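Participant: From the sequence below, what's the structure:
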Amino acid sequence: MDGEESESAKQWFKDLELDSHRVVNSRPIVRLSKIAIVDTGIDWKHPCFREAISSGRIVAKSFIPRQAGDQDTNGHGTHAAGLVLKVAPNSKLFIARVIEDGLSEEFERNSSAIARAIRWAVGQGVDIISMSFGYRTASSEITSAIRHAFSQNVILFAAASNSGVNPRSPISFPANLRQVICVHSSDGSGNPSPRNPPPIPDCSLAILGEGVAAAWPQNLYTERDDMLRVASGTSVATPIAAGLAALILEYAAQEGPEGETVTRWMQLRHCDEMRKMMHVLARDRGGYRSIAPSSLFDYHGEEMHQRVTGRINDVLDTL
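Facilitator: Just a heads-up that it's a prediction; the model follows:
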C-alpha cells in the first residue's frame, strides 16, 4: 500500500505541473506569495532550496534560545518547506523554528515561542501561515496570536490530527479554531486517510498527504544521492494546502486583458474567503471534501485565462 500511495502522490504532482503550474507560469509574475512555516526549522544547505535561497526567497528565524533558524535537527520543517516549494515554486518562505525534536510535549512547552513566531510572521507581511502541529488542549497565547493574524488578513492552515477515526480524539488545536483552515489528508486520488479524525461541519477539507516525498536534512539522511523522505498524515497535507493557496493568490494577482483578470483578488487574502474557494475546488469523498487543483486550472487553448479567472470571479461574486 505504501508503494501505491507514493506512486499516487507522484502522479498528483505531475498533474499539478501539467495543469496548475502550466497556467500560472504562462503569464508574468506580478506578486510573490509569502508563506510562513512554523515548525522545526530548515536545512539551509539542502540542494532543494539552493535557487530559492540565492534569490532571497527564504528567510529563517529561530524562536528557540541559542539555536539557529536555518538548521533542522528533526526534519519535519525541512520536509514542509520542500512541499510548499513543490506546490508553489515561486513563493517566498518565512521559516519560524519553534521546536527541536518535534515531540508533542515540546510543542506544549514552547507555546509562547509559537505565539511569538505567528506574530513575527504577521509583521513580515505574510499571506499564509502553515502550522503542522496540534495540541489536545488550547493555548491562550497561541489563540491570541492566531486571532491577531486573522484580523490582519493572514490565511492560517493547521493539521487536523493524525490520531485516526476515533470519536474520543477530536480535531486538534489550533485546527479547531474558527480562524484556521483545518486540513485532513488524502491520497493522490482524493481518498481520505485512515489517520484522519472524523470530519465535522466546516472542518472537512482534505488534500494530498499520503506517501509524499520531499526534502530531508542532509545530516539526518544516509543516502546522500537522494536526501528525500516519504511521509504521510495531516501534517504533510497542511503545507501542501498552504502551497495551493499561495499558487491561487499568485495567479489571481496576475494582470491580463479585460476579461482575463481577477477583479477583486485581494478578497482571497482573507481566511474565510480562501476556505470557501477551497470548498469550491473540492469534491465529496467519504464525508470529507477532497481538494482537486485541476478543477480550477485544467483549461487549455486561447480562452484558458478567461475561463480560470472567470471561475475565480464567479466564486468571489458569491462570497
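
Participant: alpha carbons only for contacts and neighbour counts from here, please
Facilitator: Fine.

Participant: element containing the closest residue to residue 9 other than its chain neighbours, please.
Facilitator: Once flanking residues are discounted, residue 9 sits nearest to residue 188: 4.7 Å by Cα to Cα, 6 or more residues apart in numbering. Following DSSP states H and E, one finds residue 188 outside all helices and strands.

Participant: so residue 188 sits right up against residue 8, yeah?
Facilitator: Yes: counting by Cα atoms under 8 Å, residue 188 does reach residue 8; the two are 4.7 Å apart.

Participant: of the two, who's got more company?
Facilitator: Of the pair residue 188 and residue 8, residue 188 is the one with more neighbours under other Cα atoms under 10 Å, namely 24 against 20.

Participant: Would you map the helices across the stretch 51-200 of the chain?
Facilitator: For the stretch 51-200 of the chain, applying DSSP state H, counting those that start in this stretch gives helices covering 76-87, 104-109, 111-123, 140-151.

Participant: I should have written the stretch 201-319 of the chain there, sorry.
Facilitator: Under DSSP H, counting those that start in this stretch, the stretch 201-319 of the chain gives helices at 234-252, 271-280, 294-297, 304-317.

Participant: Buried deepest among those helices, which one?
Facilitator: helix 234-252 (a mean of 27; mean count of other Cα atoms under 10 Å).

Participant: who does it touch, helix- and strand-wise?
Facilitator: Using 3 or more Cα pairs under 8 Å, 6 or more residues apart in numbering; DSSP states H and E as the contact test, the elements touching helix 234-252 are helix 22-24, strand 34-39, helix 76-87, strand 128-131, strand 155-159, strand 181-186, strand 205-208.

Participant: cutoff 6 Å now
Facilitator: Helices and strands touching helix 234-252, by 3 or more Cα pairs under 6 Å, 6 or more residues apart in numbering; DSSP states H and E, are helix 76-87, strand 155-159, strand 181-186.

Participant: Could you also give me the structure for this next sequence, so I can compare it with the first?
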Amino acid sequence: MSDDSTQRFNRRTFLKATGAAGAAAAVSGVTAATPGREPGPKKDEILVGVSAGNGDVEAAVTTHVPGNAEVVHTNDNLRYAAVKFPSQVPDKAKQNFIDAITKKDGIKYAERNKTHKALATPNDPRFGDQYAPQQVESPAAWDEVSGFGDSGVTIAVVDTGAQYNHPDLDANYESNPGKDFVDDDSDPYPPDPSSEQHATHVSGCAAAVVDDGTGVAGQGNSSLINGRALGPNGGSTADIADAVEWATDQGADIINMSLGGGGYTSTMKNAVQYAVSNGALPICAAGNNGSSSVSYPAAYSECMAISAVNSNENLASFSQYGDVDLAAPGVDVLSTIPTDSYAKFSGTSMATPVTSGVAGLTLAKWDLDTAGLRNHLKATAKDIGLSSDKQGAGQVNAYNAVTTQPGDGGGGGGGGGDSSTTTQSGSLSSSSDYDDYSYAWQYSGPSQVVVELSGPSDADFDLYVNTGTTAAPTPSSYDYRSYTTNSQESITIDNPDDSTDMQIDVDSYSGSGSYDLTITEKQ
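Facilitator: Sure, this is the predicted structure:
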C-alpha cells in the first residue's frame, strides 16, 4: 500500500441484507465436448455462467435444464456450460429459458452462443511487392533486434485453421502447432485449405519467417500457435472463448483475434479478461463494415482495437473506427495462403496481425507486461494525420517501439511517463455486502488508470467504477464494470475523466472473504 492511501481513499461501507455464501471452488479445465457435437456455429445453444462458490458448473446448470435440452459442453475455468436445444425449438422458448435460469441462485448470466466470422475482405489473389512491413518500419527495427525477433515470444492466432507447415511459416510455428476447437482434436490444420485461407494469411502477416530466402516477411520471427475456432461458416462464442483460454494457458504473449460479430457477451468478456489477467494481450480487428464504432471482441476494454489504413496511410473505406487503439496497413496486404502460396487480402483482419507482429518484435527487445506492452505500442505509434477515432494513438511503428525506452513516450502518445500504485484491503461478509470508495487522482490528466480486484477463489466479487461524477456506482448504474464468475476483476480506462474523484464499488455477488483493491494510475 502506498503511503498516501489514507488520503486518496475515502471508504463508504454499507451492509445490505445477508445472503447465503457460495459452496465450493471450481475445478480448472475444459471438459471434452459431447461426441457428435457439430463444428462451427452453434445457434441452438445457450451459454450459462455459474458464479464461483456454487459448486460444479455442469451440476449447477443441469438442475435447471428442461427435458428437451442437454448440457453439451462445459468450461470449468471460465465457469460456463453450453445447453443445446433441438433445432425445432422456437426462439421464444429459448428466451424463456434464458429469462428463467438467470433468476436462479448462483447463475450469473445466460446468453446465446453467437456466431463470429473471420473479418477478411479478400481481393482476387495476386502476387506483388509487400508494403506493410516497410510502412510500419519493421526492417529498420530488425537492425535493433537480434535474429529478426525472438522465438521465445509467442503469438496465438485464434482463427480458422492455419497451414502451419507452409514453407514460409513452418520455422516459426511451434512443434506442437495448436489445437482444433471446431472439430475437437489436437490438429488445427484446415480440413479444406481452399475454404480456410484466413488464418494462414493472418499468420504470415504477423510472422512469416524473416530472412529465410522464401516468399514474404512478417514483422518478426516470433513463435506461432493456432487455435482453430472458426470453420468456413464462422464459429461460436464458446469455441472462441475456449481457444482464448487455451492460448493463454499455453503461455501466449499476444492473442491475435482477426474476427468479430455477435455483439457483447459475458462469456467472451470473461475469456479476454482471463487472458489479460494471466499475461496475454488480445489484439483484435476493429471490423469491416465502415461504421463509426468498433465490433466485438475489439470493443472490450481488455483488447486493443485495430483499424486499417492503405498504402497512402488513409483509412480504408471498409474499416470501422471509433474507440480504436492503433491503425495498421490492411489493404492489399501480401501474405501466405494455403497451399504453399501467396495472395493479397484486405481487411482489418490483416491490420491486426501486422500489429501483433510488431508487438512480438517489441517483446523481443523489452520485458513488458500486458499493460506495459499496450501502453508502449501506443506511446511509440506514428501520427499519420488522421483523427484519433480513425488512428487511435497512431499507426503502429516497429522502429519507434524497439528504439524507445519504455516510459519515455514518443510517437502518437499514450501510456508513457510515471505511474502510481495504491492498494486498499477490505472484506465482504455476505452475498449482499459491498464497499464503496472515492479515489483522489494523483496526477492531473492521467493517461490511464487500471483498477484491479483480487478476492477469494470460492466467492464471486464484482467491480464497478464511475468517473466524472460524485455518485457511487452500483450493479445497476455504472460507467465501467468487471463482472466475471470469480473474484479476479480488472478495469482499464484510457484518458479517464478526472474532473471528480473516481468512484469505486466492490460488490459481493456471492460468498464472503478478504480482497485487495489496487489502483495503478499513469501520467
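
Participant: just to revisit the earlier point, and the helices of the stretch 201-319 of structure 1 as JSON lines, adding distance to residue 105 of structure 1?
Facilitator: Shown next, in JSON lines, are the helices of the stretch 201-319 of structure 1 (distance: least, Cα to Cα, whole Å):
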{"stretch": "helix 234-252", "distance to residue 105 of structure 1": "16"}
{"stretch": "helix 271-280", "distance to residue 105 of structure 1": "29"}
{"stretch": "helix 294-297", "distance to residue 105 of structure 1": "38"}
{"stretch": "helix 304-317", "distance to residue 105 of structure 1": "41"}
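
Participant: which position in structure 2 aligns with residue 173 of structure 1?
Facilitator: Applying TM-score structural alignment, one finds that residue 173 of structure 1 aligns to residue 296 in structure 2.

Participant: Against residue 304 of structure 2, how distant is its match?
Facilitator: From residue 296 of structure 2 across to residue 304 of structure 2, the span is 11 Å (Cα to Cα, to the nearest Å).

Participant: the more surrounded of those two?
Facilitator: Shown here are residue 296 of structure 2 and residue 304; by other Cα under 10 Å, residue 304 has more neighbours (26 against 23).

Participant: For the nearest residue to the more buried one once chain neighbours are set aside, list the residues it contacts.
Facilitator: Distances taken as Cα to Cα, 6+ apart put residue 283 closest to residue 304 of structure 2, at 4.8 Å, once the chain neighbours are dropped. Counting by Cα atoms under 6 Å, 6 or more residues apart in numbering, residue 283 of structure 2 touches 256, 303, 304.

Participant: Structure 1: which residue goes with residue 283 of structure 2?
Facilitator: Taking TM-score structural alignment, residue 283 of structure 2 has residue 157 as its aligned residue in structure 1.

Participant: now residue 259 of structure 2
Facilitator: Under TM-score structural alignment, residue 259 of structure 2 pairs with residue 133 in structure 1.

Participant: Nearest spatial neighbour of its match, chain-adjacent residues omitted?
Facilitator: That would be residue 159: by Cα to Cα, 6+ apart, it lies 6.0 Å from residue 133 of structure 1.

Participant: wouldn't the one you found be in contact with residue 183 here?
Facilitator: Yes: taking contacts as Cα atoms under 6 Å, residue 159 of structure 1 lies within contact range of residue 183: 5.1 Å.

Participant: shared neighbours of the two, which are they?
Facilitator: residue 238.

Participant: Contacts only, for the aligned partner of residue 357 of structure 2 in structure 1.
Facilitator: Residue mapping for residue 357 of structure 2 onto structure 1 gives residue 243, with TM-score structural alignment as the criterion. Residues near residue 243 of structure 1 by Cα under 6 Å, 6+ apart: 84, 87, 88.

Participant: if we go to structure 2, which of those residues are intact?
Facilitator: By both residues aligned by TM-score structural alignment, their matches' Cα atoms under 6 Å, those still in contact after alignment to structure 2 are 84, 88.

Participant: Tell me how many other residues crowd the residue mapped onto residue 36 of structure 1 from structure 2.
Facilitator: Correspondence of residue 36 of structure 1 to structure 2, assessed by TM-score structural alignment: residue 156. Look at residue 156 of structure 2: counted by other Cα under 10 Å, it has 30 neighbours.

Participant: At which residues are the strands of the stretch 401-523 of structure 2 located?
Facilitator: Assigned by DSSP state E, counting those that start in this stretch, the strands in the stretch 401-523 of structure 2 fall at 419-428, 433-439, 448-454, 460-466, 480-482, 488-494, 502-510, 513-522.
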